[in-house]
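# Just the structure for this:
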Amino acid sequence: MASVWKRHPRYSILLVVLLLATCFVLVPSGPHEPPFKHMSFDDTTPDIKQRFALSEAFYEKALADRAALLKRFGPRPEDVETFPDHDKPYTIWNFFPAAFNCPYEVRHLGTLADGGKWVCGLSRLEQEPDCIVYSFGTICLSYVYLIARLTGTVLTGISGDSTFEAELLQNTKHCKVWGYDFSVKGFTNDIPENERWRTNFHAYGLAGKDRPATTNDPAMYSLQTLMAMNGHDHIDLLKIDIEGWEFETLEGLIEPYLLSGEPLPFAQLQLEIHVWDMPFASFLKWWEMLEAAGLRPFWTEPNLVYVDYAKATPSLTEYSFINIKGDNVVTRPARSHRLPPPPPRHPHGP
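Now for the predicted structure:
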């Protein structure tokens, strides 16, 4: 073999050049740290606080990207169109990606059509002894209602859907569901009879402020009032689909908590947003209120059923949020349970 190199020295030179080139490509020129570490959900990242810290770093990057996109197409929020013409390659939803990572598994519950929702860490709810779920706009298929309203069609009957609630009950041991929807009389037959004892239904509406029922309008209650009526101090999962009233309702719900500094009383929020012709600046202000309260989106998908039926822009979009503030079933470490509330004070005590 050595004789080959002696007879053909150019082979030796070529080999040396190739080795040097390989080393130049593979060996870094200096210390290099990636901007973010890869998220891992196995035993190498056991600390839930570490997972949240990593996700928050990702989310900070998304906020910077939003500012850059706003500068490009604004620069003022008032200059940004919700759904611009074809000369501007964006929609409002590009400014608000679901950039936070659920620290557990993400699972879809309910029908794959309109009515299903994406949930963070259903495994955390499976054995939770005092699991509480609130579901607003529980029954009606929203796109049917919306198309009827937009076209002036008179509905003779609405096909209902309770598959989300049914699948949640079937996959948890102790969860109880409180459903509220003034447009129907109760849950559908999607929920089997042997699970009905874990459901409660009232024909109330959700609003920012309480309003008694009138001849033409149903009773409306704030979330705080309903929780007090039910004797609840927490909600593990809150689902809201109230056909455009989510802006006023969540503003009335969240503002007191922002003022007091207390965390929101729910661990995660499954929300359908009906932006329609809302100005971008107004939506941005509302969304930043959600972020200030500790809500982080981990999943989103447009309601394409509505787009198909209405032949319209994707004005309806599903978002799933987790609440990163306070002690709740998502933020506390696995295999630990909620701290019991302090005992009530005696009325004549100190």
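# CA atoms for contacts and neighbours, from now on please.
Will do.
# Ser12 versus Trp5, what's the distance?
The spacing between Trp5 and Ser12, counted by C-alpha to C-alpha, to the nearest Å, is 6 Å.
# same deal with Ser3?
As defined by C-alpha to C-alpha, Ser3 lies at a distance of 12 Å from Ser12.
# Quick one: neighbours of Pro297, just the number.
Summarising burial for Pro297: neighbours were counted as other C-alpha atoms under 10 Å, giving 23.
# wait, I meant Phe247
Around Phe247 sit 20 other residues, with neighbours defined as other C-alpha under 10 Å.
# Chain neighbours aside, what residue packs nearest to it?
Nearest-residue entry for Phe247: Trp286, 7.2 Å, with adjacent residues in sequence omitted and distances by C-alpha to C-alpha, 6 or more residues apart in numbering.
# Correct me if wrong: the one you found contacts Gly252.
No - shown here, Trp286 and Gly252 do not form a contact pair, counting by C-alpha atoms under 8 Å, at 11.2 Å.
# so where do the strands sit in the protein?
Taking DSSP state E to define them, one finds strands in the chain at 106-109, 117-120, 132-136, 176-180, 199-202, 205-206, 220-221, 237-240, 268-274, 295-302, 316-323.
# could you give the angle of the last one to strand 295-302?
Put plainly, it is strand 316-323. 150 degrees (axes from the mean of the first three to the mean of the last three C-alpha atoms, to 10 degrees).
# ok, and what's touching strand 316-323?
98, 102, 117-120, 264, 266-276, 294-303, 306, 330-331 (C-alpha atoms under 8 Å, 6 or more residues apart in numbering).
# In the longest helix along the chain, which residues are buried?
Secondary structure assigned by DSSP state H gives helix 48-73 as the longest helix of the chain. Of all the residues in helix 48-73, those buried under the rule 16 or more other C-alpha atoms under 10 Å are 48, 51-52, 54-59, 62-63, 66, 69-70.
# one more to line up against the first:
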Amino acid sequence: MLQEKQFGTPYFNPWDEVMYYWWYFPASFVCPHDIQHVGRLSDGGKWICGMSLYEEKPRAKCVMYSFGINDNTHYEGEMLDRTDCEIFAYDASVTSMGPEATGPRAHFKPYFIGSTNRVDENGNTWKTLKTIMQENGHDWIDILKVDVEGSEYGTFDSIMEDFGDVLPFTQLQIELHVREDMVSFGDFLKWWERLESRGVYPWWTELNLNPTYYGQRDWASEYCFLNTRGGAKNILIQNYV
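I've put the predicted structure just below:
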């Protein structure tokens, strides 16, 4: 079937009705702990692997990063309520976190995450994950949330270059965007395989159906990844290695 569809050539159509784009990238791994939904039941909510472990974990060892919050911080607010984690949120399109996410454990700066450190033509500040972690004095992130509207590919290319074979987070909640003006199928496939080569595997996915309401293809999907590396820093694999 793939040969008939000219897979591997420029003529391949990942939106074909027989083999739909997202079918090529299933969430084929398994979270070895409890799975709980955090945040509102729509765009912005996330599924957490081992939520009960974070609820028990001491604050000094629980760190969350959230890139891309826009006007929705229900997820961050619920995590603050249910855990003792500290949250470091970044988004240059807003001036603060929402009223759901306040207090001494909520930290916000108006930065975009990107592949380089720079200030763009609009005056927005962009910083790499490595730079931000150095500024915060962190060497590991328990939960990393990324929703950056298509710039995730260049950002994670930089992260993989900066950190090598062991990426600095336990789990990743990310919205992936595959609109044609954001990434080609071939480049997405290479990016996906490169992430998996670092021991980071998907265990949950759900489509963002908002584009469907406007007559568009389903070009965005939420994914949850588990890092199988990190040793003692990674609370989710300590009993499974």
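# Distance to Thr163 of the first structure added to the strands of the first structure, as a markdown table?
Putting these into a markdown table (distance: least, C-alpha to C-alpha, whole Å) gives the following:
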| stretch | distance to Thr163 of the first structure |
| --- | --- |
| strand 106-109 | 8 |
| strand 117-120 | 10 |
| strand 132-136 | 12 |
| strand 176-180 | 13 |
| strand 199-202 | 13 |
| strand 205-206 | 20 |
| strand 220-221 | 25 |
| strand 237-240 | 13 |
| strand 268-274 | 15 |
| strand 295-302 | 18 |
| strand 316-323 | 16 |
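# circling back to that earlier point, what's the ChimeraX line that selects buried ones from the contacts of strand 316-323 of the first structure?
The following ChimeraX line selects those of those that are buried, judged by 16+ other C-alpha under 10 Å:
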select :98,102,117,118,119,120,264,266,267,268,269,270,271,272,273,274,275,294,295,296,297,298,299,300,301,302,303,306,330,331
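# that older thread, comparing Ser3 and Ser12 of the first structure, which shows the higher neighbour count?
Neighbour tally, Ser3 of the first structure and Ser12, criterion other C-alpha under 10 Å: the higher count belongs to Ser12, 13 against 8.
# Enumerate every residue touching that one.
The neighbours of Ser12 of the first structure, taking C-alpha under 8 Å, 6+ apart as the test, are Trp5.
# returning to what we had before: the longest helix of the first structure to strand 295-302, inter-axis angle?
Computed by the same axes, to 10 degrees, the angle between helix 48-73 of the first structure and strand 295-302 is 60 degrees.
# Now find how far off-centre helix 48-73 of the first structure is within its chain.
Taking the mean C-alpha point of helix 48-73 of the first structure and that of its whole chain, the gap between them comes to 16 Å (C-alpha atoms, centre = their mean, to the nearest Å).
# With distance to Trp245 of the first structure as extra columns, can I get the buried residues of helix 48-73 of the first structure in TSV?
Shown next, in TSV, are the buried residues of helix 48-73 of the first structure (distance: C-alpha to C-alpha, whole Å):
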residue	distance to Trp245 of the first structure
Ile48	34
Arg51	33
Phe52	31
Leu54	33
Ser55	30
Glu56	29
Ala57	32
Phe58	30
Tyr59	27
Ala62	27
Leu63	26
Arg66	25
Leu69	28
Leu70	26
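# Widest-spaced pair of these?
In the buried residues of helix 48-73 of the first structure, two members sit farther apart than any others by C-alpha to C-alpha. They are Ile48 and Leu70, at 32.7 Å.
# For the second structure, which segments are assigned as helices?
In order along the chain, the second structure carries the following helices (DSSP H): 51-56, 74-82, 129-136, 152-163, 185-197, 210-213.
# Out of those helices, flag the one nearest Thr9 of the second structure.
Where the helices of the second structure are weighed against each other on C-alpha to C-alpha, the nearest is helix 185-197, at 8.9 Å.
# mean distance, the closest one to its aligned residues in the first structure?
In the superposition with the first structure, the average deviation recorded for helix 185-197 of the second structure is 0.8 Å (mean C-alpha distance after the TM-score superposition for the first structure).
# quick one: that helix aligns where in the first structure?
Against the first structure, the aligned range for helix 185-197 of the second structure is residues 280-292 (TM-score structural alignment).
# from the chain's centre, how far out does the matching stretch sit?
Between the mean C-alpha point of stretch 280-292 of the first structure and the mean C-alpha point of its chain there is a distance of 15 Å (C-alpha atoms, centre = their mean).
# Could you tell me which residues within it count as buried?
Using 16+ other C-alpha under 10 Å as the test for burial, stretch 280-292 of the first structure gives Phe280, Ala281, Phe283, Met289, Leu290.
# Return the closest of these with respect to Leu238 of the first structure.
Distances from these to Leu238 of the first structure were compared by C-alpha to C-alpha; the smallest belongs to Leu290, at 14.2 Å.
# so what's the closest one up against?
Contact criterion C-alpha under 8 Å, 6+ apart gives Ile254, Arg296 as the residues in contact with Leu290 of the first structure.
# now do Cys23 of the first structure
In this structure, Cys23 of the first structure makes contact with no residue, judged by C-alpha under 8 Å, 6+ apart.
# Please report how far it lies from Asp308 of the first structure.
Taken as C-alpha to C-alpha, the spacing of Cys23 of the first structure relative to Asp308 of the first structure amounts to 56 Å.
# again with Asp210 of the first structure
Here the criterion is C-alpha to C-alpha. By it, Asp210 of the first structure lies 36 Å from Asp308 of the first structure.
# can you tell me which residues contact the residue nearest the centre of the second structure?
A centroid search over the second structure (C-alpha atoms, centre = their mean) returns Ile174, at 2.5 Å, as the residue closest to the centre. By C-alpha under 8 Å, 6+ apart, the contact set of Ile174 of the second structure is Lys145, Val146, Asp147, Glu222, Tyr223, Cys224.
# Among the residues you listed, which pair sits farthest apart?
Farthest-apart pair in the contacts of Ile174 of the second structure is Asp147 and Cys224; separation 12.0 Å (C-alpha to C-alpha).
# Name the residue in the two with the higher neighbour count.
Of the pair Asp147 of the second structure and Cys224, Cys224 is the one with more neighbours under other C-alpha under 10 Å, namely 25 against 20.
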